[in-house]
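In: Could you look at this predicted model? Sequence included:
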Amino acid sequence: MACRNGVAFSLVSLALTSLLFASQANAQAAGYVSPYCVKALDKPFCSEVVKVADTWQEAITEVLSETIMQSTLAEPIMASLLKTLPSTTDAKLKDDIGSGCRKSYNDALQTLKEVEELLKTGDKTKSANTKLSAAMSRLDDCEDEFKKIPMPTEFATFYQGSKKLLSTCLAVERTRPDLV
């Protein structure tokens, strides 16, 4: 099982890295920024994620789907990673980090699924942005779990990828036609 989690982590890292390099190469070559990404911090990355979208609905669905997929991988990656912490790390601290990050990602995932449902029904209350911001805060809670020990590099890469995707969701959501 640990091998499978390691493989999943490696595949996710490879996919995010490839997407990042491809987005930078495409954006530099074409100078193109998707209209759904004008508010994104990383416009080339955002443009690559939503490149197949012709409408705002397609763009937000694409980036939200990617973010949900990334969030579902957190638990097995975290479980595998906790086993790699130094043996001198207190067992209770390992458990606290594991359960805290698991809860953070699970809460974020639940919120992302709520956003998905809101968007399917037209988000009449226009609360998707608030919920996406709440999901971002939940991910920050996972980072807070690493107060006493540094976040392992492998998980930090995964965590930063999660934050980047969620930030991209927020940026695309903010270009919603009825909000602009």
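Out: Right, received. Where do you want to start?
In: rest of the way, CA atoms for contacts and neighbours
Out: Fine.
In: can you give me the helices in this protein?
Out: Ranges of helices in the chain, per DSSP state H, are 2-30, 43-49, 56-72, 74-82, 91-120, 128-144, 153-173.
In: so can I have JSON lines of the ones you listed showing distance to Tyr36 and mean neighbour count?
Out: Output for the helices of the chain, formatted as JSON lines (distance: least, CA to CA, whole Å; neighbours: other CA atoms under 10 Å):
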{"stretch": "helix 2-30", "distance to Tyr36": "14", "mean neighbour count": "15"}
{"stretch": "helix 43-49", "distance to Tyr36": "8", "mean neighbour count": "25"}
{"stretch": "helix 56-72", "distance to Tyr36": "7", "mean neighbour count": "20"}
{"stretch": "helix 74-82", "distance to Tyr36": "27", "mean neighbour count": "19"}
{"stretch": "helix 91-120", "distance to Tyr36": "16", "mean neighbour count": "18"}
{"stretch": "helix 128-144", "distance to Tyr36": "15", "mean neighbour count": "18"}
{"stretch": "helix 153-173", "distance to Tyr36": "5", "mean neighbour count": "21"}
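In: and here's the other structure:
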Amino acid sequence: MSYRNGVTLSLVSLALTCVLFACQSSAQEAPAYKESPFCVKALDKPFCNEVVKAANTWQEAITGVLSETIMQIKLAEPIMANMLAKLPPTTDQKLKNKIGKGCKESYNDALETLKEVEELLKTGDKTKSANIKISAAMTRLDDCKGEFKKTPMPAEFATFYQGSKKLLSTCLAVERTRPDLLS
């Protein structure tokens, strides 16, 4: 992938993250909204409502938010390449490599786990392990954040990371409203 494509993907991802945060801001400024039954367990109810607004069933809601989350996580690699270039020039190359490798593994593991959730949901998740797997994906992203103990996370990547965590949190909240879990 050329540098130009990497920058383009970074900008697209940043735009997506900004749109997600803008949805939250506009939802907070809007008059009262009807809360989706799929968002009752969400920490950020306006954001969740915006993400699942087109859903009429739990399956549509979880599929929609999971798809959005997977799409966001897939954008991590070019953003991470850009992030490594924005670390302070005084940052030791070994540390840069460690951060890059650790974050890449974290996001790849999170993506694979979310794909497993997608497959579980297609087959009915009879083991009811989607919740555990979504939580594991969140933990993997936290592992990436943990790589930044010795240097600050660049602002663009921090925004992307927060957007990823917000989508995962929303995904988890919607999963927790699964009809057979509430009975």
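Out: Received it, and whenever you're ready, just let me know what you need. Note that this is a predicted model, so its numbers are computed, not measured.
In: From the centre of the first structure, give me the residue that's furthest out.
Out: Distance from the centre of the first structure peaks at Thr88, with 30.6 Å (CA atoms, centre = their mean).
In: Report the separation between that one and Asp54 of the first structure.
Out: Counting by CA to CA, to the nearest Å, the separation of Thr88 of the first structure from Asp54 of the first structure is 52 Å.
In: One more: Ser13 of the first structure?
Out: Remark: distance between Ser13 of the first structure and Asp54 of the first structure (CA to CA) = 27 Å.
In: again, but for Lys148 of the first structure
Out: Using CA to CA, Lys148 of the first structure is found at 46 Å from Asp54 of the first structure.
In: and if you look at Ala79 of the first structure?
Out: As for Ala79 of the first structure, its distance to Asp54 of the first structure is 38 Å (criterion: CA to CA).
In: do the same with Ala171 of the first structure
Out: Taking CA to CA as the measure, Ala171 of the first structure falls 17 Å from Asp54 of the first structure.
In: And for Asp140 of the first structure?
Out: Distance of Asp140 of the first structure to Asp54 of the first structure, given as CA to CA: 32 Å.
In: Now render the helices of the first structure as TSV, adding distance to Leu179 of the first structure.
Out: Formatted as TSV, those follow (distance: least, CA to CA, whole Å):
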stretch	distance to Leu179 of the first structure
helix 2-30	26
helix 43-49	19
helix 56-72	12
helix 74-82	32
helix 91-120	14
helix 128-144	11
helix 153-173	9
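In: Of all those, which one comes closest to Val180 of the first structure?
Out: helix 153-173 (10.2 Å; CA to CA).
In: Tell me the residue in the second structure aligned with Glu62 of the first structure.
Out: Correspondence of Glu62 of the first structure to the second structure, assessed by TM-score structural alignment: Gly64.
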